[in-house]
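[1] below are the sequence and a predicted model for it; my questions follow.
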Amino acid sequence: MKSVFVTVGTTCFEELIAVVSAPETIQILQSLGYSRLVLQVGGGAAPTPLRTPAFTLEVFRFRESLAEEFQRADLVISHAGAGTCLETLEKGKPLLVVINEKLMNNHQLELARQLYKDEHLFYCTCSTLLESLKSIDLSTLKPFPPGQPEKFAAFLDSITGFE
């Protein structure tokens, strides 16, 4: 059972939830072989859960940890929050970031563009989500390199004189 996990984090991104849960999107996801869609909706409006023999739509607001959902997902669709992007990529999951164009001084776009340029994710807007789902090739994504906290610690030691 291929699964898509959609998360908006602690934000309210109702436009993303509305687009991703629309019948047209569900039809595209099914045509791509997905049979489960899990939505983490934050404080925004929540669509009605759905369970048919061919497709399941699950909805929740918040959980203490999203680790299980990330683990089960074959694709993550997310807002462009830095923490969510990095957590998804560190888990080796394909990621489609949806930019919230209504945010002022949209730093999220800068992050998404750089990670796209480095071939770690794809990004789109709510208005281009359907076309993006139809056209992206997840097999072209490059794995995100693991963090190296020991290098950061060595750097801090060197500038503070603890070498």
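    Thanks, I have the structure now. Numbering: from 1, shown residues only.
[2] hey, let's count contacts and neighbours off CA atoms from now on
    Will do.
[3] ok, and the closest non-adjacent residue to residue 13?
    residue 44 (6.7 Å; CA to CA, 6 or more residues apart in numbering).
[4] how close does the one you found sit to residue 111?
    24 Å (CA to CA, to the nearest Å).
[5] give the contact list for the most centrally placed residue in the chain.
    Nearest to the mean C-alpha position of the chain, counting by CA atoms, centre = their mean, stands residue 78 at 2.7 Å. Counting by CA atoms under 8 Å, 6 or more residues apart in numbering, residue 78 makes contact with 6-8, 84-85, 95-98.
[6] can you list those residues in TSV and add distance to residue 33?
    Formatted as TSV, the contacts of residue 78 follow (distance: CA to CA, whole Å):
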residue	distance to residue 33
6	16
7	20
8	23
84	24
85	24
95	17
96	17
97	20
98	21
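[7] put this beside the first:
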Amino acid sequence: MAEVEGKGGQVFVTVGTTLFDALVKEASSPPCRQALADLGYTSLIIQRGKGSFIPVESDGQDGGLKVLSFGFAPNLSEYIASSALVISHAGSGSIFETLRAQRPLVVVVNDLLMDNHQCELAEELAARKHLVYANSPATLIQTLKGMELPSLVPYTPSTPLAVVNALDKFLGFVDS
């Protein structure tokens, strides 16, 4: 994975098409912006989805981060590719798009969702060291301060055959 920590650069926050104001609020809060600035980042772009919370924007002239936000865009791949760090909700589409782009990723789970299956995916990928995992927006700042991006392992997409083989084994179709 590209070494980008502390080099200055853009942080991109995405909530996809969901409503996740808690993440938008936390990521744009003064303490989070300060934590990102302390890590060497210079700008924060927030894709806020369906949410009603609109972050206070800044041109960065006060010595802090430059902050911009928008609701939706037809394609987020350019934002992801140009970012030194991506902070994302735990949707599988956003996670895998970022991992395929080989960008450092912090996944924040929406702890208010019932039957939250997204945390299982985030936990598994964090255990494999493909991403950094925050179990709620309330832990985002602590997670940012403790993350070790150089230890992340690049994600390598597997072939469909690997999935087929895993299913065959699970269903008992593979000889041992």
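    The structure has been received and is ready for your questions. All values reported here derive from a predicted model rather than from experimental measurement.
[8] downstream neighbour of the helix or strand where residue 67 of structure 2 lies in the secondary structure list?
    If you go by DSSP states H and E, residue 67 of structure 2 is part of strand 66-70. Counting by DSSP H and E, the next helix or strand C-terminal to strand 66-70 of structure 2 is helix 77-81.
[9] residues in structure 1 aligned with that following helix?
    Aligning helix 77-81 of structure 2 against structure 1 (TM-score structural alignment) gives residues 67-71.
[10] what's the average distance of that stretch to structure 2?
    Following the fit onto structure 2, the mean deviation recorded for stretch 67-71 of structure 1 is 0.7 Å by mean CA distance after the TM-score superposition for structure 1.
[11] what are the contacting residues of that stretch?
    Stretch 67-71 of structure 1 has contacts (CA under 8 Å, 6+ apart) with 5, 76, 88, 91, 93.
[12] what's the most distant pair in these?
    5 and 91 (13.3 Å; CA to CA).
[13] between the two, which has more neighbouring residues?
    A count of neighbours by other CA atoms under 10 Å puts residue 5 above the other of residue 5 of structure 1 and residue 91, at 22 against 14.
[14] residue ranges of the helices in structure 2, please?
    Counting by DSSP state H, one finds helices in structure 2 at the ranges 21-28, 30-38, 77-81, 92-100, 118-127, 140-146, 160-171.
[15] which of those is buried the deepest?
    Mean neighbour counts were compared across those using mean count of other CA atoms under 10 Å; the top stretch is helix 21-28, at a mean of 21.
[16] any idea of the angle that helix forms with strand 66-70?
    160 degrees (axes from the mean of the first three to the mean of the last three CA atoms, to 10 degrees).
[17] so how far is residue 140 of structure 1 from whatever residue of structure 1 lines up with residue 91 of structure 2?
    Counting by TM-score structural alignment, residue 91 of structure 2 lines up with residue 81 in structure 1. Per CA to CA, residue 81 of structure 1 is found 23 Å from residue 140 of structure 1.
[18] when the two are compared, which one has more neighbours?
    Neighbour count, other CA under 10 Å: between residue 81 of structure 1 and residue 140, residue 81 has more, with 21 against 11.
[19] my guess is the more buried one contacts residue 108, does it?
    Yes - with contact defined as CA atoms under 8 Å, residue 81 of structure 1 reaches residue 108; the gap is 6.4 Å.
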